[in-house]
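[1] quick one: sequence and predicted model below, then my questions.
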Amino acid sequence: MMKNNKLTTTTLRVLTASCLLALANVSHAEIALGGNNGWEFSSDGSINGFLVNESSDSVPDNTVGGNISGEDSTRVRTGLLPAVLGFNIRSPMIDGIRGNARIGLYPQIQNAGTKNQFGSQIDLREAFFKVEGNFGEVLVGRALNLFQGKNLLTDMTLFGVGVQGGVNGGGTTLGRIGYGYIYANFNAQMRYTTPNMNGLQFSGSIVDPSQIKGDVAATETDMPAFEGELSYASTIGTNKIQGWVNGLWQEASFATGGDVSARGLALGGQLVMDNGLEFLVSGYTGQALGSTLMLDTDSLDSAGEERDNDGFIAQAAYTMGSTKFGLSYGESNADETDADRASGKRHISKQSSTTAGVYHDMNKWLKLVGEYTRAENEWYGDGSNQKADVISVGAFFLW
């Protein structure tokens, strides 16, 4: 569990929420080189920085969970997306198949709340190859997981700050991680994706399993995790639509005997209209998912029972010229178990946030961002709550 209801530096290091699909939307150009034999090399990436001011209530006494620091602070830091430098290799087409490989490096710009830290944090989030052909696509390596991946990628705070989380961490901010979805994260996996069938696609992956943790931990994993996603994207006239549903299942066992299972279902839909309006709704439900970091922190109570989790996002935006104005609300909920009620501690019940943001493209390589977020945590028991106001301004350099 998180000590004093704050995200530790180690926990924040897990929160680097960028990925290949996100960067495909962010990056407006590639630096590409070709060879006479048909091989291609390219690089893409981005760097961002934000000035973030947070005014926060203190953490209520005798509470467990929550991602608001309880500190008033001003930071210069990376937002929800870290910086990235991606290297891509593309093979020639041989016998109807083509290979692609990617390695992505993801640093942050800030120190972990100290003046003297020699080298900011860097994460190797992507290291995979894909084989493509008429049969579809096979991916092997470390990549963004399917379960709740699109919930993350369609969140407008992806290009901002959202909820800050721990103010002295070396990782990224939270955005809506724990406030509308749970962090999908990057894992070792083997994934198959069907060909695009008039906008309809299915992906299924075998994923390196995780220990399922909370007040106790199920550490033995004799089976992999399984994730799948069915998605659809199309146009209605000049309007764009997409929808998706994805799921997760995994079991783990206690060293002393007995097992637990984590399972989840997530879905969403988005409409982008030619008049500049954009609407999004996404949500999730399941058990032993955790409130913020999937499977790794508060998935189980002290008796080893799975906690139930659910949440959603509702988002609207309007784009006028090169400027997008967005407003969104999200919340994540965790049920209280019998063991939680008997513990004498007040456990987290709901984490919610409202974000208003302005995202302006100065040109193809420079994006300016301003956001205001009101975050709120609520606990079971006497109805204790905590609020924070987060104001951020920053910019992206993209290539």
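    That came through fine. Numbers count the residues shown, from 1 in each chain.
[2] CA atoms for contacts and neighbours, from now on please.
    OK.
[3] now the helices for the stretch 51-200 of the chain?
    Here the stretch 51-200 of the chain has its helices, by DSSP state H, counting those that start in this stretch, at 149-153.
[4] pretty sure Gly214 contacts Leu300?
    Yes - using C-alpha atoms under 8 Å, Gly214 is in contact with Leu300, at 4.3 Å.
[5] between these two, which is the more surrounded one?
    Taking other C-alpha atoms under 10 Å, Gly214 and Leu300 do not tie; Leu300 has more neighbours (28 against 24).
[6] hmm, Gln211 and the more buried one touching each other?
    No - judged on C-alpha under 8 Å, Leu300 makes no contact with Gln211 at a distance of 11.1 Å.
[7] who touches both of these two?
    Shared contacts of Leu300 and Gln211 (C-alpha atoms under 8 Å, 6 or more residues apart in numbering): Ala217.
[8] ok, the nearest residue to Thr319 once chain neighbours are set aside - contacts?
    Closest residue to Thr319 apart from its sequence neighbours, by C-alpha to C-alpha, 6 or more residues apart in numbering: Gly276 at 4.7 Å. By C-alpha under 8 Å, 6+ apart, the residues touching Gly276 are 317-320.
[9] take this one as well and set it beside the first:
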Amino acid sequence: MNKNIKLAVAGAVLAMSATAANAGIIIPAGEWTLDVNGNVNAFAIMGSAKDSNVISGGGLALTKDAASEKSNNSINTGLLPAWLGFTGTTRQNDTDVSFTISMQPNVSSNGSAGDSAAPATLFRQANFTFGDKSWGSIKLGKDIGIFASNAILNDMTLLGVGGQGVATSGHSTTLGGIGTGYIYAAWKGQVAYTTPNFNGFQATVGLTNPNQGIASVGTLTTGTAASTLNQDRFGLEAQANYSFAQDNFSGKIWVGGASYKVKPTSTLEYTASAGDIGMNLNAGGVGLTAYYYKGDGVGTTFMHSNSVSVGGQKRDSDGGYLQATYVLPTKTKVGIAYGVSKLDLATGETALSTTVKENERFTAGLYHPLTKHLNLVAEYNKIESTGQTNLKNTSDAVSLGGILFF
């Protein structure tokens, strides 16, 4: 399997005992080796909302609809989108060179035609890399963001659903632990350098697209205004990892950081920054993951979302998740997880009932490798959203489905 698709399934591999990380369809082509790979997944998601409070500024729990119906059912892609990737690799002039282009189609929508409400097929990767193990590698193009990428890649719900999100079927993916334990790393244009591997230590630093289009002021989204403003500084993202393995024990520890100059309106400008730390340990059939992040003016769920008050003051945010898994003799992975993302009021800000204070998630899952490539998944997820005036919405969902890697 190519390096880029490994990014997409690394967390899934950690969450599974099955050998999901197999090479795709390998095609020799002259001086190049082409790897065609990806996954197809689908889930029947049966959601139920308990409340009807309005927490429109970042609340992730489902609410009852206009007819006071609590059910919200869908057949949809899970957290990891369906994937078709093409990677070519070669070595020329003592340099390893590769390219990756991938597409991520959707499963279904509630439109009358079956696809009228669905977004267009996504293209989340278009990049090339060059380098050598002696001096590292350089990546140019679109790929998963550097900051917070390990949070999502070590989340066991990468094989399943996690948070359903406030949307119904037809959307690209579910949320997993996005907004209930970590900020979405997103897929970004970037120029990044990765060091050689120094006995398990490796670091990546990069410039990224500013991606300010989803910045928001208070509860008012200003994406349209932001997208018309000149974005006069690249984002800066970095991550350092240390991986180790001995006998039946392995693990990974990482730290990361990010900094952005944000200008969501013509009169408001500020610097947003965030940092995180995480750890994944595996011993025998037991796996443990712990993660924590803290941000200043980065918002919650999506970077820059609900990040400042109406008056332009930055809001602090933090959160993380704890996860434990165990492989049964049947090779079924059993996992439980708790995650939370919190958003604080800015200095001098009056509490708004519609602005989220925190989103919490509890997940229990079963992940069974039916074959070498096919995994069956059953999950239960409970989401609780609390507003700044302590109004609460609670919803839960049971999801059944599977994911096939190739």
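    Now that the structure is in, tell me what you want to look at. Keep in mind that this is a model prediction, so the values were computed, not measured.
[10] ok, so of the contacts of Gly276 of structure 1, who is nearest Gly45 of structure 1?
    Nearest to Gly45 of structure 1 among those: Thr319, at 23.9 Å, using C-alpha to C-alpha.
[11] helix or strand for the closest one, which one?
    Using DSSP states H and E, the element containing Thr319 of structure 1 is strand 308-320.
[12] how close does the residue mapped onto Ser108 of structure 2 from structure 1 get to Phe118 of structure 1?
    Under the alignment (TM-score structural alignment), Ser108 of structure 2 pairs with Gln110 of structure 1. Note on Gln110 of structure 1: its distance to Phe118 of structure 1, by C-alpha to C-alpha, to the nearest Å, is 11 Å.
[13] which one of the two has more residues nearby?
    More neighbours surround Gln110 than the other of Gln110 of structure 1 and Phe118, with 22 against 7 (other C-alpha under 10 Å).
[14] so what's the nearest residue to that one once chain neighbours are set aside up against?
    Distance criterion C-alpha to C-alpha, 6+ apart; nearest residue to Gln110 of structure 1, sequence neighbours excluded, is Arg77 at 5.0 Å. Residues near Arg77 of structure 1 by C-alpha under 8 Å, 6+ apart: 49-52, 108-110.
[15] what do you get for Gly319 of structure 2?
    Going by C-alpha under 8 Å, 6+ apart, Gly319 of structure 2 touches 180-182, 292-294, 339-342.
[16] next one: Phe249 of structure 2
    For Phe249 of structure 2, the contacting residues are 281-284, by C-alpha under 8 Å, 6+ apart.
[17] inside strands: which ones of the residues you listed?
    If you go by DSSP state E, the contacts of Phe249 of structure 2 have 281-283 in strands.
[18] buried ones among these?
    Using 16 or more other C-alpha atoms under 10 Å as the burial test, those include 281-282 as buried.
[19] dump the ones in strands among the contacts of Phe249 of structure 2 to JSON lines, plus distance to Val298 of structure 2.
    Listed next are those as JSON lines, based on distance: C-alpha to C-alpha, whole Å:
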{"residue": "Leu281", "distance to Val298 of structure 2": "29"}
{"residue": "Asn282", "distance to Val298 of structure 2": "32"}
{"residue": "Ala283", "distance to Val298 of structure 2": "35"}
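[20] and which of the ones in strands among the contacts of Phe249 of structure 2 is nearest to Leu236 of structure 2?
    Leu281 (28.4 Å).
[21] any idea how far Gly175 of structure 1 is from the residue mapped onto the closest one from structure 1?
    When structure 1 is aligned by TM-score structural alignment, Leu281 of structure 2 is paired with Leu271. Distance from Leu271 of structure 1 to Gly175 of structure 1, counting by C-alpha to C-alpha: 21 Å.
[22] end-to-end on stretch 318-337 of structure 1?
    First residue to last in stretch 318-337 of structure 1 (C-alpha to C-alpha) measures 42 Å.
[23] all strands for the stretch 201-350 of structure 1, in order.
    Taking DSSP state E, counting those that start in this stretch, the strands of the stretch 201-350 of structure 1 run over residues 212-213, 217-218, 225-236, 239-253, 259-272, 277-287, 308-320, 323-334, 346-361.
[24] what's the answer for the stretch 51-200 of structure 2, then?
    71-76, 83-92, 95-104, 122-132, 136-144, 187-194.
[25] excluding its backbone neighbours, what's nearest Asn187 of structure 1?
    Leaving out its chain neighbours, the residue that sits closest to Asn187 of structure 1 by C-alpha to C-alpha, 6+ apart is Arg142, at 5.1 Å.
[26] so who does the one you found touch?
    With C-alpha under 8 Å, 6+ apart, Arg142 of structure 1 has these contacts: 125-128, 186-189.
[27] now swap in Gln148 of structure 1 and tell me
    Per C-alpha under 8 Å, 6+ apart, neighbours of Gln148 of structure 1: 181-184, 246, 266-267, 284.
[28] again, but for Gln202 of structure 2
    Taking C-alpha under 8 Å, 6+ apart, we find Gln202 of structure 2 in contact with 194-196, 240-242.
[29] Phe396 of structure 1 too?
    46-49, 365-368.
[30] aligned partner of Leu322 of structure 2 in structure 1?
    So Leu322 of structure 2 corresponds to Ala314, using TM-score structural alignment.
[31] please name the nearest non-neighbouring residue to its match.
    Closest residue to Ala314 of structure 1 apart from its sequence neighbours, by C-alpha to C-alpha, 6+ apart: Val281 at 4.7 Å.
[32] count the residues that sit near the one you found.
    The number of residues near Val281 of structure 1, taken as other C-alpha under 10 Å, comes to 21.
[33] if I read this right, it contacts Ile313, doesn't it?
    Yes - applying C-alpha under 8 Å as the test, Val281 of structure 1 and Ile313 come out as touching, 5.6 Å apart.
[34] coming back round to it: so which of the contacts of Gln148 of structure 1 wins on neighbours?
    Counting neighbours by other C-alpha under 10 Å, Tyr181 leads the contacts of Gln148 of structure 1 with 32 neighbours.
[35] residues contacting the counterpart of that one in structure 2?
    Alignment note (TM-score structural alignment): Tyr181 of structure 1 maps to Tyr182 of structure 2. Tyr182 of structure 2 makes contact with 148, 151-152, 292-293, 301, 319-321, 340-341, according to C-alpha under 8 Å, 6+ apart.
[36] Glu40 of structure 1 -> structure 2?
    Aligned by TM-score structural alignment, Glu40 of structure 1 pairs with Thr33 of structure 2.
[37] leaving out sequence neighbours, find the closest residue to the aligned partner of Met362 of structure 1 in structure 2.
    Using TM-score structural alignment as the criterion, the counterpart of Met362 of structure 1 in structure 2 is Leu370. Nearest residue to Leu370 of structure 2, sequence neighbours excluded (C-alpha to C-alpha, 6+ apart): Leu376, at 6.5 Å.
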